[in-house]
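Sequence and predicted structure below; questions after.
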Amino acid sequence: MRNILIVGAGQAGLQLALSLRAEGYDVTLMSARTPDEIRTGWPTSTQAMFDLALSSERAYQLDGWQSQTPQIQGLHVVLSAPPGEMAFGAPCPLDAPAQSVDQRVKMAQWLLDAEDRGVEVIYNSVTTQDLDALTQLGRYDLTIVAAGKGELVAMFDRDDNRSVFTSPQRGLAVSYVHGLAPDPRWPVPHVGFHAIPGLGELFVIPGLTNSGPCDILFWEAVPGGPLDRYADAVGRMAPQLHLQITLELIQEYLPWVHERAGAVELTDAKATLHGRYTPTIRRPVAHLPGGGRVLGLADVVIANDPITGQGSNTAAKAADYYLKSILARGGHPFDETWMNATFEGFWTAHGAAVTGWTNAMLQPLPPHVQQLLGAAAGNQDVARRFANGFSDPNDFGNWLMDPDKATAYLAEVCAA
């Protein structure tokens, strides 16, 4: 059986390793951290995974948290205009629940599962020089890089034609918390999407962490604006100060959320994350000094801003797409032509739609999108379609992303 090397133990790398192993492949996975180091470390992400992405986990019995994780029933889109005053709120129900499992929980367990299921797991950081040496061993039929941070990412050239931005578009600040009261306006578990035009957004995501069910308070701040209060921190900000700033901003700009936050506390001593990065699309194949070729996966090659909550979803879909492409390849070589074709196939199937939609959401919302969101507040068909687009963003191209299609859709809905 063919032997695959995967470098990186996040959503995409671990999901691909486990699913390939289930299909009988020999898989070696390299992780920079052990399960204990991940479980007791700092969070690396937020995540709200929707049904289409979750189905790729369920297919290989990788969804071990169903009974413990809050079942997210939809999104509540709230517009604050002017800041501090609610203009409208639109509950947008999902057809199938979403869920959010802290990657400290999920990746630690998946690493243990990988070892139990016969994946050769090597705990070691990997440099470009290491990877060059590994590809020259002749042991691996295919090497995939799924480590979205660190020096390995720099091996993959920026795709200027598909990369719109040259600087970060948001400052990101995350707090995992216990004690947030349910939203009285829509008490079921849901993702709260609170937009403050020109300043940024707050997302409130029900999730599961090491200490049980929780909520994630996630600020996306326009750089240099009044919400961007984490930017001057040198290194990692003290978690309690981080939470204090988060709650102060909520009190000032979203008082209806602050009403629910009287008993909020951090879930653990390492429950915060802040930073920023430039959304970038990279070319899928990296050329190593010794002549080797490696294929990039997920946020190595498609790193979008998290404003649309698509990072883990895109990673899961990419792992599933690459899996199917590897299986279909049979005994043929995984050459550079195949690598490029695999990525381009994924880009056409998923990557282009989510990137275009995410980039659009980073800009001031055009009038037709504001009109659609306003319509969602009073029309369940519009609200439901908007929510389910988070599961498959391809649908947004049929109505949300195009002013003429949006106008036609609203006319059709109103006439029904």
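Arrived safely.

Going by C-alpha atoms from here, please, whenever you check contacts or count neighbours.
Will do.

how far does the strand ranked longest in the chain sit from the chain's center?
If you go by DSSP state E, the chain has its longest strand at strand 86-98. Distance of strand 86-98 from the chain centroid (CA atoms, centre = their mean, to the nearest Å) equals 19 Å.

what are the ranges of the helices in the chain?
Along the chain, counting by DSSP state H, helices occupy 11-22, 35-39, 51-58, 103-116, 128-135, 239-253, 255-258, 311-329, 336-346, 352-361, 367-376, 380-388, 403-415.

for the first one, packing partners?
Think helix 11-22. strand 3-7, strand 26-31, helix 103-116, helix 311-329 (3 or more CA pairs under 8 Å, 6 or more residues apart in numbering; DSSP states H and E).

Would you mark the buried spots in the longest strand of the chain?
86, 89, 90, 91, 92, 93, 94, 97, 98 (16 or more other CA atoms under 10 Å).

Geometric centre of this structure: which residue is closest?
Centroid-nearest residue in the chain, with CA atoms, centre = their mean: residue 311, separated by 2.0 Å.

Confirm for me that that residue is in contact with residue 47.
Yes: with contacts counted by CA atoms under 8 Å, residue 311 reaches residue 47, the gap being 7.3 Å.

before we move on, the earlier item: and of the helices and strands packed on helix 11-22, who's closest to residue 163?
Across these, residue 163 has its closest neighbour in helix 311-329 (16.2 Å, CA to CA).

Could you list the residues in contact with that closest one?
Helix 311-329 has contacts (CA atoms under 8 Å, 6 or more residues apart in numbering) with 11-13, 15-16, 19-20, 47-50, 52-54, 56-57, 297-299, 303-305, 342, 346, 350-351, 391.

and that helix, how far from the chain's centre?
Helix 311-329 sits 15 Å away from the centroid of its parent chain (CA atoms, centre = their mean).

can you state the direction angle for it and helix 11-22?
30 degrees (axes from the mean of the first three to the mean of the last three CA atoms, to 10 degrees).

for comparison:
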Amino acid sequence: MRNILIVGAGQAGLQLALSLTAEGHRVTLMSARTPGEIRDGAPTSTQAMFDPALETERAYRLNHWDRLAPPIHGLHVQLAAPPGTLALQFTAPLDRPAYSTDQRIKMARWLTDAEQAGVEVVYQPVSPGYLDALAPRYDLTIVAAGRGELIQLFERDPARSPYEAPQRALAVAYVHGLAPDPAWPEPHVEFHAIPGLGELFVIPSLTRTGPCDILFWEAIPGGPLDVFAAKTGEEHLGLTLSLIQENLPWFAERCAGVRLTDDRATIEGRFTPAVRKPVAHLPSGGLALGIGDVVVANDPITGQGANTAAKAAHHYLQAILRRGDEAFDEQWMTATFESFWAAHAQAVTVWTNGMLQPLPPHAQRILGAASAIPAVARRFAHGFADPNDLLTWFADPHAADRYLQSVR
């Protein structure tokens, strides 16, 4: 039995704590907030988790919401060019449904599960100095707190981090009352792209007041959609709907009955996408291993944040189990992250960074083909479940053209 400290109670930290405990390890989890504070607070994210990531939760019976959250059957991609004019659209069905659960109810439940499972849960913020004092007590220290000052302990990796400023301003509203899409009434993610301005995502989800939808604007900073700073919830929703009316009038028709799910149902902000080196060197000589957004923080434009965190928790779990009684030294920490990077995170990062730029001609040809060829649309949807597949055709112009020739 190893003695492991995990700091941070999000997707990666809690999933890893629960699965390690189920495998017989002694785990201490540090959380800055209690379950009640999480449940009653503002949302922290959007999320749409695809089947491979969900399977990592199901392996340890953490999937409490599969029968409660609306099953997401695919993606509906729509391109507005110019704004207000629908230029292209296609539906991209998934082979197996995805699900979205508001992390306010998910993490609150998992924290309660952790306490009941025997995890030593300590509700206290952790500063760098406190982490330095804690680390010598444990065989392994893992930092899963993707926000706050601990992230500064992990050095940015410039070779894997092309951006030095936020690429999108993010504005999220959880809502009830959105009318179903008459062309595809089953729940699905909608992706409305407005070239040069940004994107609107519509995600069926489950929140603390029941099934809902997430309206999520990604605005190019400084552009006409970047208008959400420091607004009240109702002002935020009003801006969301006015931008929809102006830029996506065909979608605005379905928003007549939209209202916020609760009095803390909106968030806005921006961050710079970055990959960081996985090992933090603490002042006293100790080491900490980063996981989740601590080391791979991509823009949410491809919906991969929670998926990547879940896969990281599973990957790190398997590496810890294989380690047996050997020391968790820096070489092992680095190798653990690098193998995760090669298996999962690299594809997500390359794809996401590419989607933040104007689409190159070969990607435009793919989307055009998807509107006419169901096989292309289905493979595009599959890429959200397995981003590694996208590297074999979507990310490379020559491979894309070869693939399109084969399906034609």
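Perfect, thanks for sending it. None of these values were measured; they are calculated from a predicted model.

TM between them?
TM-score of the superposed chains, computed with TM-score structural alignment, normalised by the length of structure 2, equals 0.99; 408 aligned residues with a CA RMSD of 0.6 Å.

re the thing from before, quick check, nearest of the buried residues of strand 86-98 of structure 1 to residue 25 of structure 1?
Using CA to CA, residue 98 comes nearest to residue 25 of structure 1 of the buried residues of strand 86-98 of structure 1, at 30.2 Å.

What is the end-to-end distance of stretch 57-67 of structure 2?
End-to-end span of stretch 57-67 of structure 2 (CA to CA, to the nearest Å): 14 Å.

so how far is it from its chain's centroid?
How far stretch 57-67 of structure 2 lies from its chain's middle: 18 Å, per CA atoms, centre = their mean.

In structure 1, what residue corresponds to residue 252 of structure 2?
The alignment partner of residue 252 of structure 2 in structure 1, by TM-score structural alignment, is residue 258.

Now its match. Nearest residue, chain neighbours left out?
Residue nearest to residue 258 of structure 1 in three dimensions, not counting chain neighbours: residue 251, with 5.1 Å by CA to CA, 6 or more residues apart in numbering.

Quick one: map residue 299 of structure 2 onto structure 1.
Alignment note: residue 299 of structure 2 maps to residue 305 in structure 1; criterion TM-score structural alignment.

hang on, isn't that match packed against residue 275?
No: if you go by CA under 8 Å, residue 305 of structure 1 and residue 275 don't touch, sitting 11.7 Å apart.

which of those two has more neighbours?
residue 305 (25 against 15; other CA atoms under 10 Å).

Give the full set of residues in contact with the nearest residue to the more buried one once chain neighbours are set aside.
Leaving aside its chain neighbours, residue 305 of structure 1 sits nearest to residue 279 (5.7 Å; criterion: CA to CA, 6+ apart). Shown in contact with residue 279 of structure 1 (CA under 8 Å, 6+ apart): 163, 164, 165, 166, 167, 168, 169, 303, 304, 305.

and if you look at residue 98 of structure 2?
Counting by CA under 8 Å, 6+ apart, residue 98 of structure 2 touches 48, 49, 50, 51, 71, 72, 73, 74.

And residue 85 of structure 2, by the same measure?
By CA under 8 Å, 6+ apart, the residues touching residue 85 of structure 2 are 247, 248.

do the same with the one 10 residues further on
Contacts for residue 95 of structure 2 were tallied using CA under 8 Å, 6+ apart; they are 73, 382.

same thing with residue 36 of structure 2?
Counted by CA under 8 Å, 6+ apart, residue 36 of structure 2 has contacts residue 108.

Same question for residue 217 of structure 2.
Counting by CA under 8 Å, 6+ apart, residue 217 of structure 2 has contacts 169, 170, 171, 172, 198, 199, 200, 201, 240.

Selection in PyMOL covering whichever of these are buried, please.
A single PyMOL command selects the buried members of the contacts of residue 217 of structure 2 (16+ other CA under 10 Å):
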select buried, resi 169+170+171+172+198+199+200+201+240
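
Reformat the contacts of residue 217 of structure 2 as CSV; add distance to residue 362 of structure 2.
CSV is the format used below for the contacts of residue 217 of structure 2 (distance: CA to CA, whole Å):
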residue, distance to residue 362 of structure 2
169, 27
170, 27
171, 30
172, 31
198, 20
199, 20
200, 23
201, 23
240, 32
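
which one of the contacts of residue 217 of structure 2 sits closest to residue 120 of structure 2?
Of the contacts of residue 217 of structure 2, the one sitting nearest to residue 120 of structure 2 (CA to CA) turns out to be residue 172, at 33.3 Å.

Trace that closest one over to structure 1, please.
Going residue by residue (TM-score structural alignment), residue 172 of structure 2 aligns to residue 174.

Repeat that for residue 393 of structure 2.
Counting by TM-score structural alignment, residue 393 of structure 2 lines up with residue 399 in structure 1.

now swap in residue 317 of structure 2 and tell me
By TM-score structural alignment, residue 317 of structure 2 lines up with residue 323 in structure 1.

Tell me which residues touch the residue nearest to residue 48 of structure 2 when sequence neighbours are not counted, please.
Once flanking residues are discounted, residue 48 of structure 2 sits nearest to residue 100: 4.5 Å by CA to CA, 6+ apart. Contacts for residue 100 of structure 2 were tallied using CA under 8 Å, 6+ apart; they are 47, 48, 49, 69, 70, 203, 204, 205, 206.

Repeat the analysis, applying 7 Å as the threshold.
Counting by CA atoms under 7 Å, 6 or more residues apart in numbering, residue 100 of structure 2 touches 47, 48, 49, 69, 204, 205, 206.
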